[in-house]
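**Q** no sequence on this one, just coordinates:
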């Protein structure tokens, strides 16, 4: 017998207020599932016991949109998140090159959408000369490279940034410039950090590696959390040939590592003004694409969604602009596919209703509203009331799940919850507070649909030092996955 008995814990009433949860109970997990909840439970032989001492217990947290490889690599990359101009970036790169002569510089985090001028290749050439420099923007949809890096990655030389599909294809070649930093030990540290925040599971949307990489990684000790592995179109055929369907174990008998959805990137991002909208951007868009543009023609989007659906895969479609959301919904409606729309950053009320009718999940990243608030006011000043419309979605009956899109935002569910509730990340008033959620609603969007600690529920639990319905960042005393302790404070 394997399992865990948590004694003297108060259940968090996530679904609805419930005064009966105030009394401490014991929670028994056996073979990965909660089997009993009640006072003074008998401890079966061989079952570990943990005294919660009156702390709070709730279902474990999920991050339903992570690029785990990039988040892991971010530890070793130059942090450009505080850079506010090309000149600041040049100074940062110049110092890094002087500190480590000849070593390629990979950076992450800057958001040039609000800069007073566009960055140029020559800026980085002047800073680094023949040392390759790749500065990846915080939205992950484009990168700023010098000529040495462009040549090393096999890209045509140009004076501007590398964006969207061209950048996604080049990203995998970054290993030619530097040690990858995504070795098993690095992954184990990343997963451990997530467990320390109360995270029990995640959906990995990393661009490279996919199913094969996770099978190898799992056997090398990266098995701390539940992981759903997404697949992209260029990796789809081997998955279909293997007959994998969403939810299938990727290793025999291992329910914690499963097949996730097909990921489709249907439009661009706000920072690059490539998110596809019904109306033109107020400023900064390419003259040839004043309202952004789709990454896939509607017919190709429908074909891809339909192919995945016919094979038993859910579909997760990146759709930031309102036109992209509408086109994705048309593809789902035409094929009968299920799954999620990722981001849903700008949406119409009509499309919210369409999502509800189809039963599609809105997989959203609340902390993006903190990052994108100022830029949105510049480029979409006439539609900010339709951005990050969490209240509309929830009130319409659309299932909502929270994620980080790490490393675009930190892999930290408490940040996401706070952003959804307060709608601000500083001392300014809430940004469109009419779209705010309550803490109870935000917690419910963070637990993969498991709202109560009850018999039959997965043995994925977190024990907290404080009540998460009132504490912004409760201390995490214990994180449990399938009945096994993966973090203990």
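**A** Good, I have the coordinates. What you see is a predicted model, and the numbers here were worked out from it, not measured in a lab.
**Q** make it CA atoms for all contacts and neighbour counts henceforth
**A** Will do.
**Q** Break down the stretch 201-350 of the chain into its strands, ranges please.
**A** Here the stretch 201-350 of the chain has its strands, by DSSP state E, counting those that start in this stretch, at 226-232, 257-265, 315-319, 339-343.
**Q** okay, these in TSV with distance to residue 137 and mean neighbour count next?
**A** Output for those, formatted as TSV (distance: least, Cα to Cα, whole Å; neighbours: other Cα atoms under 10 Å):
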stretch	distance to residue 137	mean neighbour count
strand 226-232	21	24
strand 257-265	17	24
strand 315-319	17	27
strand 339-343	17	25
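**Q** A further structure is provided below for comparison with the first:
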């Protein structure tokens, strides 16, 4: 008889304490109480000390390569950059350490705090090397004149602003694909065993590279890209923008994707965008796996329509904790009660999942869970108390399958993939503080990927 790969002893599973979980290969072989069935010795033996053993968490919306690149880029957002003078100071300081002609890459620029950005303003900061700065939403780049010159884009983008042109920029200014190892380590430290990369410009080569990460990566890519088995999520990413959201065009795109056997994920942030997204799905019809990403401002009248259509919402509770003060200051008063809805959607029977939206947001899912429970932002500002969830509901936002966020919760049971998150404490204690330091070990496919 072969020796099991892993045994986690004396753990809590689904509220039942004192259990042993045996893993053989990449699957859970048994979940039992020792007096009922003595657990064999194993290659790896972990005494859980009564800690809860959960299914591994899944981040349903992030951007792996952008998060990896952020770690080697200069932060151009608050508190480092709050105006044009601080932008110039940060960029010049970083530029002094680079080789002549080397690109200077900035991220997280917040135009609401530091003012609009174009090539002229970037030129005022740095002229002697190519510079590109991504805005905080991750949707647009701004290049200085030197950056436009070396890419040959000056005639096409006179103001230096490129919206939704990540693939073009990669073609004209190729950059080495950033290493994902550091990102994977962080994910494992948080108990995350799977992610969904929702970058619309992903290529088949990008998806192949995602195989190397220590977590299970699924990713969206265009239907024109060759599918990568085990990675490609047959979901088309469609980005709506308030200034040119066309319901007819969006509905046509959705219909074509459905005809090809693909589901559709629509990026919609503002009120106008979410209303247009729902209207487009209502016109085109829905298919299993269809979802709205972000749904940052979701008017009450759209909720029953979303429920009737069977749409999934993937949202970001942590944005309330990190930006609640900004939302209160900048959002239209009519939109404040519509921000990042949670309980309203669950009560209506809408499938609801959550993601970090890294690098726009932080990878920490436990912070997002706390925000979903408290709805508390900076300076203890409460934003949308009626949307508060219980700790169990908040946890479930990260326990749905990759292809069905908010769907049936994955469980630690015989035959399930051995993607697991072991906590230091039983859930009854953990639910009182919901913090990343609760994670004791992360197991992916039966292998211990991280241990405290």
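**A** Thanks, I have the structure now. If you're wondering where the values come from, they're calculated on a predicted model, not measured in any experiment.
**Q** re the thing from before, next, format the strands of the stretch 201-350 of structure 1 as JSON lines and append distance to residue 197 of structure 1.
**A** Output for these, formatted as JSON lines (distance: least, Cα to Cα, whole Å):
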{"stretch": "strand 226-232", "distance to residue 197 of structure 1": "14"}
{"stretch": "strand 257-265", "distance to residue 197 of structure 1": "20"}
{"stretch": "strand 315-319", "distance to residue 197 of structure 1": "25"}
{"stretch": "strand 339-343", "distance to residue 197 of structure 1": "23"}
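**Q** Do a quick rundown of the strands in the stretch 301-450 of structure 2.
**A** 312-315, 351-354, 420-423, 439-444, 447-451.
**Q** Just say which of the ones you listed is most tucked in.
**A** With neighbours defined as mean count of other Cα atoms under 10 Å, the strands of the stretch 301-450 of structure 2 peak in mean count at strand 351-354, which reaches a mean of 28.
**Q** contact partners of it?
**A** 59-61, 310-317, 342, 345-346, 396-398, 400, 405-407 (Cα atoms under 8 Å, 6 or more residues apart in numbering).
**Q** Which of those fall within helices?
**A** 345, 346, 396 (DSSP state H).
**Q** Give the helix, strand or coil label for the equivalent of residue 70 of structure 2 over in structure 1.
**A** By TM-score structural alignment, residue 70 of structure 2 lines up with residue 74 in structure 1. The three-state assignment at residue 74 of structure 1 reads helix, by DSSP: H, G, I helix; E, B strand; the rest coil.
**Q** How many neighbouring residues does residue 74 of structure 1 have?
**A** Neighbour count of residue 74 of structure 1, defined by other Cα atoms under 10 Å: 19.
**Q** which residues touch residue 64 of structure 2?
**A** Residue 64 of structure 2 touches 180, 183, 197, 358, counting by Cα under 8 Å, 6+ apart.
**Q** actually residue 261 of structure 1, not the one I wrote
**A** 229, 230, 231, 246, 313, 314, 315, 316, 339.
**Q** follow-up on the earlier one: how much space is there between the match of residue 70 of structure 2 and residue 398 of structure 1?
**A** 33 Å (Cα to Cα, to the nearest Å).
**Q** Could you do residue 196 of structure 1 as well?
**A** Counting by Cα to Cα - residue 196 of structure 1 and residue 398 of structure 1 are separated by 30 Å.
**Q** Please apply the same query to residue 237 of structure 1.
**A** Counting by Cα to Cα - residue 237 of structure 1 and residue 398 of structure 1 are separated by 31 Å.
**Q** one step back: JSON lines please, covering the strands of the stretch 301-450 of structure 2 and showing distance to residue 37 of structure 2.
**A** JSON lines is the format used below for those (distance: least, Cα to Cα, whole Å):
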{"stretch": "strand 312-315", "distance to residue 37 of structure 2": "41"}
{"stretch": "strand 351-354", "distance to residue 37 of structure 2": "37"}
{"stretch": "strand 420-423", "distance to residue 37 of structure 2": "22"}
{"stretch": "strand 439-444", "distance to residue 37 of structure 2": "23"}
{"stretch": "strand 447-451", "distance to residue 37 of structure 2": "23"}
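**Q** closest to residue 381 of structure 2 out of those?
**A** strand 312-315 (20.0 Å; Cα to Cα).
**Q** List the buried residues of stretch 154-171 of structure 2.
**A** Within stretch 154-171 of structure 2, the residues scored as buried using 16 or more other Cα atoms under 10 Å are 154, 159, 160, 161, 162, 166, 169.
**Q** I'd like the distance between residue 468 of structure 1 and residue 61 of structure 1.
**A** Applying Cα to Cα to residue 468 of structure 1 and residue 61 of structure 1 gives a distance of 12 Å.
**Q** Please apply the same query to residue 72 of structure 1.
**A** For residue 72 of structure 1, the distance to residue 61 of structure 1 - Cα to Cα - is 19 Å.
**Q** The two: which is more packed in?
**A** residue 61 (29 against 22).
**Q** what does the more buried one align to in structure 2?
**A** Per TM-score structural alignment, residue 61 of structure 1 is aligned with residue 57.
**Q** Just list the residues touching its match, thanks.
**A** 191, 192, 193, 194, 398, 399, 420, 421.
**Q** What residue, apart from its backbone neighbours, is nearest it spatially?
**A** Leaving aside its sequence neighbours, residue 57 of structure 2 sits nearest to residue 192 (Cα to Cα, 6 or more residues apart in numbering; 4.4 Å).
**Q** Spit out the contact partners of the residue mapped onto the one you found from structure 1.
**A** By TM-score structural alignment, residue 192 of structure 2 lines up with residue 199 in structure 1. Residue 199 of structure 1 makes contacts with 60, 61, 62, 63, 225, 413, 479, as judged by Cα under 8 Å, 6+ apart.
**Q** make it 7 Å
**A** 60, 61, 62 (Cα atoms under 7 Å, 6 or more residues apart in numbering).
**Q** now the first one: how far from residue 413 of structure 1?
**A** Right, the one you point to is residue 60 of structure 1. From residue 60 of structure 1 to residue 413 of structure 1 the distance is 11 Å (Cα to Cα).
**Q** One more: residue 80 of structure 1?
**A** From residue 80 of structure 1 to residue 413 of structure 1 the distance is 23 Å (Cα to Cα).
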